[in-house]
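**Q** I'll drop the sequence and a predicted model, then ask my questions.
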Amino acid sequence: MSACEAGGQWREAMEIVERSRKVTGTPTPTVYIALVRLLLRCGQAEAAADVLNTAIVDDRARRIPGQVGLDVMKQLIAGKCFKRVLEVYRMLRVRGYIGRGRNSRARLTTMVTCYGARAAEALIAWRDVQDIYRLYLADREASGGGEDWEGLGRSLPCVVFRTLYKAKHYEEALPYLEDALSSKKFCNTILINMGINCLGKTKRWEEAVAVFERMPTELGHEPDSMTHGLVVNSLALSGRTEEAIELFDSMCKSTNPIFKSNPPALTACLNSAINACDIAGRWEDALDLARRAEKAGVKPDMISYSTLMNTLCHAGECGRALEVFRKMIKKKLEPGLVSCNYVLTYCSKHKAGMVAMEFLMVMKKAKLKVTAVSYNAVIAALFQEEQYHLVLEMFREMQLFGLSPDGFAIKHCLQACDITEAYDAAAGVVRGLWKTGTPVDERAYTIAFSVLARGAYIGVIEDLMNDMETRGETPGEGCYTSLITAYCKRGEWERAQALFEEMQQAPPEENIAPNQFTYNALISVYTFSGRLDLATQKFTEMAEVGLQYDIRTFVNMILGFAREDRYKDVLVMFQGLENLLSANARDGILVQPRSQTGYRNCYHETLKGCEVEGNWQMARRILKSMHLQSMDVDVVAYGAAIGACGRKGRWKEALEILREMEARDDVTGGEWRKALHLLLKMINSGIEPDTIAYNASISASANCGEWQMALKLFDSLFKAGLIPDARTYSAVMIACFKGHQWQKAMELFLRMVSEGKLPNKQTINILMELLDEAGKFSKRKDDRCCVRCGFSVP
């Protein structure tokens, strides 16, 4: 062995030890130690680790010094054999060579622990590094501490924190952060940046900013551009936008070379600052920030421009986003497809169809990848902007490139055909989808056939249905319903009825039996065409076959009866609609009518029926229901309800409706005259009105321009023993104002003030206008207003 050691013959030495084990048994610790040191001297660290492992197993008396293990670990670390380092650490720990709680072992235990932790960090073995540190703390506590423990172990919190950070276990890393920062010898700017980022990742933005503020003083390190970027991001996410912008500006203006030495970090900081503006919705600041950054020498990258575009899109500034995109292309920065599609999607949300189309053209001109998602977003944007002809154009272009539209794009295209009355184009859309192999679902077929039905294209519908059968597809109920509707629009009632009966007699497996939608379509066409007999027949038949009525059923019937002035039937149908809505409300069902216009017209027609039939109870219910549904109640509706009350002599109810009507600005003179007539009729009928009733009557007179009537009603109020309030005086003065009676208005004003009733701003303005018109009003410097007749208005 001595000869091999002297000659550096490590292979021969290993063979000698192996033969010795077989012949004489376990070699002595001295032999093992000599072999390990020989292997280390020859650079064979892994072989030394194997020998050490065998020696430790054989050395039951622990006569091999722990320093040998430390030497092996040191060389393994140098050779980046990190897995073997951990193996040696575990062996030394398990066999008791370290961690026995003795002060004499403090340095050895600490050094072995540090090497083990460094190996775990290199392997990102975050569980191992936590275990190593936990055992080290237990050893230190058992030994009572000491200078060796404290001095050499200060790097361990840094190692544990970095390992957990690299493993992206940010929450678990935080408990070690403060100890890592307090280790001045091992703490540096990189570690601090990791800590700030870790706090940001765990949404502890205020703490991240606090660490940044401690850097120059307490931690003794100057923040670099990466630090600024991380802090700007934390300020942005914590809502401190102004501070984020100021910090970025201060960095740009700084002459410190540390900021200029890392251009990518500067750009990252810019991105964080723009993101801060995005979060706060400050798109103008984002644009200004980007301009200032470029002047300061910061080069925006693809992420900078993409973030800026997103900021502008979120604020609805899609046109400006397009300008940024053009600038980006000019600088030869290629944006990601996801970023482009994101902008296009927001164009549809903000109804910027033309901008979206221009954006797509720039993408194609720059030879960027354009996908079906891009076209779908552009089609949606054009549809929202009501550019229906362009919707059809983009849809055709999409199919030309072999791209498959999604369900929304198909729906928008078919609806565009309907709105532009390009009914026959709907068939071309369906056939184009077939040609490109795009799957067409039942909903798309239903919409397409409905569009063709509105144009009464019977032949086209029949051809499409035949083509569907040739393709092995079965036309559904919606296709047959559309064909029936087309027959009805052409007046071919017999063919419509024959097809309807064919649907009724079809086997269940064909799934074309008439349903609620079929009946509603027939009822709608029948009522619109004046065939109320057929509509009523289908309405009755629905109940007989067990189909439930829905909102559309009742709306169609109500509008049909209203066209024929059959108001008794209108009221019966509306009662059914009320019962349906009440049942839905009890069951928690919220059903939106397909046509808001038809639904609103149905209420108005029913109010007209209430007026004709004198059904004041239903009229009041309808008004209340319209208010609850936030439906627009116009003066015609109010007038019909008042008329219904007046027909049955329900004057108090008419007055209540008038009070609602009085608050509106769009009431015409004719409606006010009608209301005034009803109120006067109420008074003449012997009903004793109160002050509120008189106020409403006087307001009605004022709105009709009847100032004499307003004064008579004012006198009648006193004769009835009632006391006028400020609103009464204001109403009479408004009537005098409309009749240009300034003297009467002035008398009323003086009387009002003498009774201690304070006029409102509108009353004073009316009086001033009247006096100015009569030449009785002037302005002075010492008084705000002065009336020449001797009364001063302060």
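**A** Nice, I can see it. Just so it is clear, the model here is predicted, and its values are computed rather than measured.

**Q** use CA for all of it now, contacts and neighbours both
**A** OK.

**Q** Excluding chain neighbours, give the residue nearest to A377 in space.
**A** T345 (5.2 Å; CA to CA, 6 or more residues apart in numbering).

**Q** What is the burial count for that neighbour?
**A** Other residues within reach of T345, judged by other CA atoms under 10 Å, total 22.

**Q** what's the offset of the helix or strand it falls within from the middle of its chain?
**A** Assignment of secondary structure by DSSP states H and E places T345 within helix 337-349. Relative to the mean C-alpha coordinate of its chain, helix 337-349 is positioned 14 Å out (CA atoms, centre = their mean, to the nearest Å).

**Q** second one coming, line it up with the first:
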Amino acid sequence: MVAAVVPVYENMKKDCVQPNVFTYNLLVKALCQNDRVGAARRMLDEMARKGCPPDDVTHATIVSALCKHGRVDEAREVLAAAPPVCASYNAVVLALCREFRMQDVFLIVEEMVQRELHPSVITYTTIVDAFCKARELRSACAILARMVVTGCTPNVPTFTAMVKGLFDCGSLHDALRMWKWMVAEGWAPSTVSYNVLIRGLCSIGDLKGALSVLNSMEQHGCFPNVRTYSTLIDGFSKAGDLDGAMSIWNDMTGAGCKPNVVVYTNMVDVFCRKLMFDQAENLIDKMLFENCPPNAVTFNTLIRSLCGCGRVGRALGVFHEMRRHGCPPNDRTYNELLHGLFREGNCEDSLQMVIEMRNHGMELSLVTYNTVVSGLCQMKMSREAMLFLGRMIVQGIQPDAFTFNAMIYAYCKEGKIRMAAWMLGGMNAVNCPRNIVAYTILMAELCNQHRLEDAMVYLLKMLYEGIYPNTATWNVLVRGAFRNLGCIEPIDLVQHITRDLSAGT
């Protein structure tokens, strides 16, 4: 647009034709759209020099552009020098809310009042939404109350923001009461509102209620969109009702609603949970045919499920398909494959996968290092795992409890109690607090070696550090005590009875 407007403006100056405010507004808009906000601001000075005062549109355009580029303090300067316009103030309020600068927001609202400009429903709704997203519901309710007291009636977006915030904070009953208040006020919920309610009900497992809302939505002439169906499919899938998810998918396609990548990915997950891998791959092929390219999440969903079922070879095939379809594997893709390969005992290909990650310029994350260390430990390759742990520290990646627990477990399984104890002692040296799992693993091996007294020493150390035994810890120690007495049968009998009772319930 700048390329079209600027030459006309330059020709006007050459021909001594004085631009009017409409011309300047076109130029300011063009400059802002071309990310030349500084040049647009300088136009304000030129307009003043030429005796052409900027109008509300000029100021609003510049204020909105400055806010869009995160230059909200500059926007406030323009705002202060301009006639008070609600749209400009709302742009600043929105920008400040996005940065959660709520003290500044309240100053802006007070400034509006001082300039005899009443905050609109958009102003209040923006603030309510910001507090709800920050899960500060008391503040959101206070703003809602202020709206009502000042005679500003909440609208559908206001109620929708409140319902979403209440659901997100687990206040189910209050969310439903807010919904009923909206309907009682005569407001017709929008598709966005219905989607928020359906999402909230699905999040607490009330799928019957979610379906009832879907039916109500259609009866009131508000048609579900792709997000509505996506939320329901995801809700049914997470609840384990895969047939219900399939039914929603059929309703969606039957209604002519075109799925997006999120819905397709949810359905790939549904097929994978039902072990229908052929159908999952066919759906990915359909995505490509429908010009809806699968993303890394789609492929990772299939790869994770295949690896979990021990079909690592097929997962590797999907991995190569990713590249062919122009979807580069990410950190999670490699981690899923590493899990699968180590689970199969395929150490060689696992380590080759790590080399491939590096060759593609990928930095190994904590999760990747933990996957490799844990995999090597499971294969009783503690020496190699220790080498990876050393590389991890050299790379500046802090080992966590999972890393140490895996190493302690490996050393214990190899009977290297001294190394396991050394590893436990080294946790604090790298600011990784010792934990109940690490102590229990070590005490279990000590008991297996009939070293109950040493196990009790570690129990006292654990208690001294404020770590309290759990059921697994006591089970280890009691079994160790009976083993010391040469009689383990009573514990086995108690465990057998406990398992039978649990199965009966």
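**A** Structure's in. What do you need? Note that the structure is a prediction, hence the values are computed from the model and not measured.

**Q** who are the neighbours in contact with the residue nearest to A377 of structure 1?
**A** T345 of structure 1 makes contact with 377-378, 381, according to CA atoms under 8 Å, 6 or more residues apart in numbering.

**Q** how much space is there between it and L403 of structure 1?
**A** T345 of structure 1 sits at a distance of 18 Å from L403 of structure 1 (criterion: CA to CA, to the nearest Å).

**Q** cool, K299 of structure 1 as well?
**A** Using CA to CA, one obtains 37 Å as the distance from K299 of structure 1 to L403 of structure 1.

**Q** which one of those two has more residues nearby?
**A** More crowded of K299 of structure 1 and L403, by other CA under 10 Å: L403, with 20 against 16.

**Q** List the buried residues for the helix holding T345 of structure 1?
**A** Within helix 337-349 of structure 1, the residues scored as buried using 16 or more other CA atoms under 10 Å are 339-349.

**Q** Dump those residues into JSON lines; add distance to Y638 of structure 1 as well.
**A** Shown next, in JSON lines, are those (distance: CA to CA, whole Å):
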{"residue": "S339", "distance to Y638 of structure 1": "53"}
{"residue": "C340", "distance to Y638 of structure 1": "52"}
{"residue": "N341", "distance to Y638 of structure 1": "50"}
{"residue": "Y342", "distance to Y638 of structure 1": "48"}
{"residue": "V343", "distance to Y638 of structure 1": "47"}
{"residue": "L344", "distance to Y638 of structure 1": "46"}
{"residue": "T345", "distance to Y638 of structure 1": "44"}
{"residue": "Y346", "distance to Y638 of structure 1": "42"}
{"residue": "C347", "distance to Y638 of structure 1": "41"}
{"residue": "S348", "distance to Y638 of structure 1": "39"}
{"residue": "K349", "distance to Y638 of structure 1": "37"}
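
**Q** Specify which member of those is nearest to F500 of structure 1.
**A** Ranked by distance to F500 of structure 1 (CA to CA), the buried residues of helix 337-349 of structure 1 are led by S348 at 40.7 Å.

**Q** which residues does the closest one contact?
**A** 356, 377-378, 380-382, 384.

**Q** Taking the buried residues of helix 337-349 of structure 1, tell me the two that lie furthest apart.
**A** S339 and K349 (15.6 Å).

**Q** Closest one of the contacts of T345 of structure 1 to E317 of structure 1?
**A** Minimum separation from E317 of structure 1 among the contacts of T345 of structure 1 (CA to CA) is found for A381, which lies at 14.1 Å.

**Q** For the closest one, the count of nearby residues, please.
**A** By the criterion of other CA under 10 Å, A381 of structure 1 has 27 neighbours.

**Q** any idea how far A438 of structure 2 is from N250 of structure 2?
**A** 49 Å.

**Q** neighbour count winner among those two?
**A** More crowded of N250 of structure 2 and A438, by other CA under 10 Å: A438, with 22 against 11.

**Q** Next up, the contacts around the closest residue to that one other than its chain neighbours.
**A** With sequence-adjacent residues excluded and distances taken as CA to CA, 6+ apart, A438 of structure 2 is closest to N405, at 5.2 Å. Residues counted as contacts of N405 of structure 2 (CA under 8 Å, 6+ apart) are 437-438, 441.

**Q** With N341 of structure 1 instead?
**A** N341 of structure 1 neighbours (CA under 8 Å, 6+ apart): 373-374, 377.

**Q** Look up how far D15 of structure 2 lies from T473 of structure 2.
**A** 91 Å.

**Q** Who has more neighbours out of those two?
**A** Neighbour count, other CA under 10 Å: between T473 of structure 2 and D15, T473 has more, with 18 against 8.

**Q** Now tell me what touches the helix or strand encompassing that one from outside.
**A** T473 of structure 2 is part of helix 471-484, with elements assigned from DSSP H and E. With contact meaning CA under 8 Å, 6+ apart, helix 471-484 of structure 2 is reached by 440, 443-444, 447-448, 450, 452, 455, 488, 491.

**Q** For ChimeraX, what selects the buried ones among those?
**A** In ChimeraX, this line selects whichever of the contacts of helix 471-484 of structure 2 come out buried by 16+ other CA under 10 Å:
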select :440,443,444,447,448,450,452,455
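
**Q** so M328 of structure 1 touches Y305, yeah?
**A** Yes. Between M328 of structure 1 and Y305 there is a contact at 6.7 Å, judged by CA atoms under 8 Å.

**Q** Of the two, which one has the most company?
**A** Y305 (22 against 19).

**Q** That one corresponds to which position in structure 2?
**A** Under the alignment by TM-score structural alignment, Y305 of structure 1 pairs with Y194 in structure 2.
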